[in-house]
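Student: Whatever this is, show me its structure:
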Amino acid sequence: MAANVGRIYGTALFKSTSICSVGQITSYSTTREWTSRKTLLRTLGILTGGAGALILALDRSVKAANVDLHPPKNPWSHNGLISSFDHASLRRGYEVYKQVCAACHSMRFICYRHLVGVTHTEEQAKAEAGEQMVTDGPDETGAMFQRPGKLSDTFPNPYPNEEAARAANNGAFPPDLSYIQLARHGGEDYIFALLTGYCDAPAGVVLREGQNYNPYFPGGAISMAQALFNEVIEYEDGTPATASQLAKDVATFLTWASQPEHDDRKRMFIKCMGILGILIGVTYYIKRFKFSTLKTRKIEFRPKK
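Tutor: The predicted model follows:
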């Protein structure tokens, strides 16, 4: 009996001692645990940073392996602060689009009326529109009919739908050129570089059937074949139709198509700056006139004797 009591008392004493010792150890183990947590977090941070650096290095290595070129900057005549388009170049660019680009690319957001006062007179624009036959209708009998184009009609689409366009171009869909200058990084510089940058594919680059190599096109492999060559068309004004001249004129025309308000915007800027200059001069004169008495007066204090 006494042995059992002693065993129970000893067990209780051991438990209480353990509790106290555990309490004391807990106070020390908190610091150790926090230190271990900081070490763990530091290790995780290092690992995460290393993984991020590895991903960044791989990403850069992939980009370094890419042979795409950025288009060089060209001194376009319309890029000045108050510079307008070269309208003779715009007319030649329309000729290039009509005779070369329109065979595959549409401009469904540009109407013939937009040419009036820019590249053609009203009579010339009507004649250009009248050369196209447009499907219209229905008529009184409910049937569709063909009619000559008019100023309100858009430029004709060379294909009836996207599937027909892909079938005619080995699965590639020729993009619409209405806003192509704004849709491509580099703008007109990219268009000019793309049209004049066709070359032989470097070693190791495999092209599929129907593809061509152009270093300015993302990926290098482009389904559009080189379209501009020397003397591929004849300009109405007699300008020598070299490949670079053709590319320059059509790039200018596509820039105008993307920003038809370009000249009006700069004309309005000139007017606003002129009016603002006059208002600033008048305001300065009135300020000098009104404040002259205040700025030239002399204030004197004369106390009473």
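Student: contacts, neighbours, all on C-alpha from now
Tutor: Fine.
Student: So what would you say the end-to-end distance of stretch 210-221 is?
Tutor: One end of stretch 210-221 to the other measures 10 Å (C-alpha to C-alpha, to the nearest Å).
Student: For that stretch, buried residues please.
Tutor: 211-217, 220-221 (16 or more other C-alpha atoms under 10 Å).
Student: now do stretch 289-300
Tutor: Neighbour-count burial for stretch 289-300 flags no residue at all (criterion: 16+ other C-alpha under 10 Å).
Student: gap between it and the chain center?
Tutor: Relative to its chain's centre, stretch 289-300 lies at 57 Å (C-alpha atoms, centre = their mean, to the nearest Å).
Student: Could you do stretch 139-152 as well?
Tutor: The chain centre lies 38 Å from the centre of stretch 139-152; the measure is C-alpha atoms, centre = their mean.
Student: one more to line up against the first:
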Amino acid sequence: MRVFPGLRALALAAGLAAGAGFGTPAQAAGEAMKLPEVRFSFDGIFGHYDRASAQRGFQVYKEVCANCHSMHLLSYRNLRDLGLSDAEVRAIAATVQVQDGPNDEGQMFERAGRASDRFRSPFPNDNAARAANNGALPPDLSLITKAREGGAAYIHALLTGYEDPPAGVTLMPGMNYNKWFPGHQIGMAQPLSSEGQVEYTDGTKPTVEQMVRDVSQFLTWAAEPELEERKAMGVKMVLFFTILGGLAYAVKRKIWADVH
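Tutor: Have a look, this model is predicted:
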């Protein structure tokens, strides 16, 4: 278990309450919007995570999203579940500096990250985060796909929904037009805007669409690491009760066969 259920619940509530960055469900000013249809490997009862895509998605998060958005519920060691080796996880964790202490002299100090550390936050506190983002607090992304109606489809739509405002629409200072964001005005500038913005280590062509799909896959895995186990258990239970029902019906027919 990655975190205590109560902590996940609190984080989910915080994600639902946060109004900046990734916003709220795709509904604006009373206007219900149908998200564009997009399919992921984890859709359906037999769905599963594409771990290569999720690994690339982590790279997108690390190089782009992590500049503003935290993921408080994840530790670097959780990346082992994506297929990364212990050495790779330790190397990733060691690229950040975290505060630790106090030492023997009672002083806090900086050290290289360890696999057991939580993902480092881009800001020391919420006030610093607001100050750096024109007063808006970028939401934590640990449970973002569970906190937004539409899940990965909403994240995909939001990240690909930036465009020039229609004629007659005036944006407030510092805002950007996004056709899938509530009210269509979002403070977050388009984070993934050009091909090659992230250089994938596996050689995959980093188009905007590919980067968006990969980070959507990663964020869904982060929010629901148990998804594959849950679906596998569901299939087993369906098969079990189907067989049990068949046996019960056969026994009933046998017992009551001579009763007219």
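Student: which two from the buried residues of stretch 210-221 of the first structure end up farthest apart in space?
Tutor: 211 and 216 (14.3 Å; C-alpha to C-alpha).
Student: Now do the strands in the first structure.
Tutor: Counting by DSSP state E, one finds strands in the first structure at the ranges 133-136, 145-148, 212-213, 221-222.
Student: thinking residue 194 of the second structure is in contact with residue 207, fair?
Tutor: Yes. The pair residue 194 of the second structure / residue 207 is scored as a contact, 7.2 Å apart, by C-alpha atoms under 8 Å.
Student: And the two? Which one has more around it.
Tutor: Neighbours were counted for residue 194 of the second structure and for residue 207 using other C-alpha atoms under 10 Å; residue 207 has more, 16 against 13.
Student: Please determine how far the residue most central in space within the second structure is located from residue 200 of the second structure.
Tutor: Compute the mean C-alpha point of the second structure, and by C-alpha atoms, centre = their mean the closest residue is residue 219, 2.0 Å away. When C-alpha to C-alpha is applied, the distance between residue 219 of the second structure and residue 200 of the second structure equals 17 Å.
Student: need the buried residues of stretch 210-221 of the first structure in a markdown table with distance to residue 262 of the first structure, can you?
Tutor: Formatted as a markdown table, these follow (distance: C-alpha to C-alpha, whole Å):
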| residue | distance to residue 262 of the first structure |
| --- | --- |
| 211 | 36 |
| 212 | 34 |
| 213 | 33 |
| 214 | 30 |
| 215 | 30 |
| 216 | 26 |
| 217 | 27 |
| 220 | 32 |
| 221 | 33 |
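Student: can you give me the helices in the stretch 51-200 of the second structure?
Tutor: According to DSSP state H, counting those that start in this stretch, the stretch 51-200 of the second structure carries its helices in the segments 51-63, 86-93, 126-132, 144-147, 152-159.
Student: Of all the ones you listed, which one is nearest residue 116 of the second structure?
Tutor: Evaluated with C-alpha to C-alpha, these place helix 86-93 nearest to residue 116 of the second structure, the distance being 8.6 Å.
Student: Where in the first structure does the closest one fall?
Tutor: Mapped onto the first structure using TM-score structural alignment, helix 86-93 of the second structure spans residues 122-129.
Student: mean per-residue distance, the matching stretch to the second structure?
Tutor: Once the two are superposed, stretch 122-129 of the first structure sits an average of 2.0 Å from its aligned residues in the second structure (mean C-alpha distance after the TM-score superposition for the first structure).
Student: how many neighbours does the counterpart of residue 226 of the second structure in the first structure have?
Tutor: Under the alignment by TM-score structural alignment, residue 226 of the second structure pairs with residue 261 in the first structure. Using other C-alpha under 10 Å, residue 261 of the first structure is surrounded by 11 other residues.
Student: again, but for residue 180 of the first structure
Tutor: Once other C-alpha under 10 Å is used to define contacts, residue 180 of the first structure is seen to have 19 neighbours.
Student: any idea how far it lies from residue 10 of the first structure?
Tutor: Applying C-alpha to C-alpha, one obtains 91 Å for the distance of residue 180 of the first structure from residue 10 of the first structure.
Student: do residue 137 of the first structure as well
Tutor: Counting by C-alpha to C-alpha - residue 137 of the first structure and residue 10 of the first structure are separated by 108 Å.
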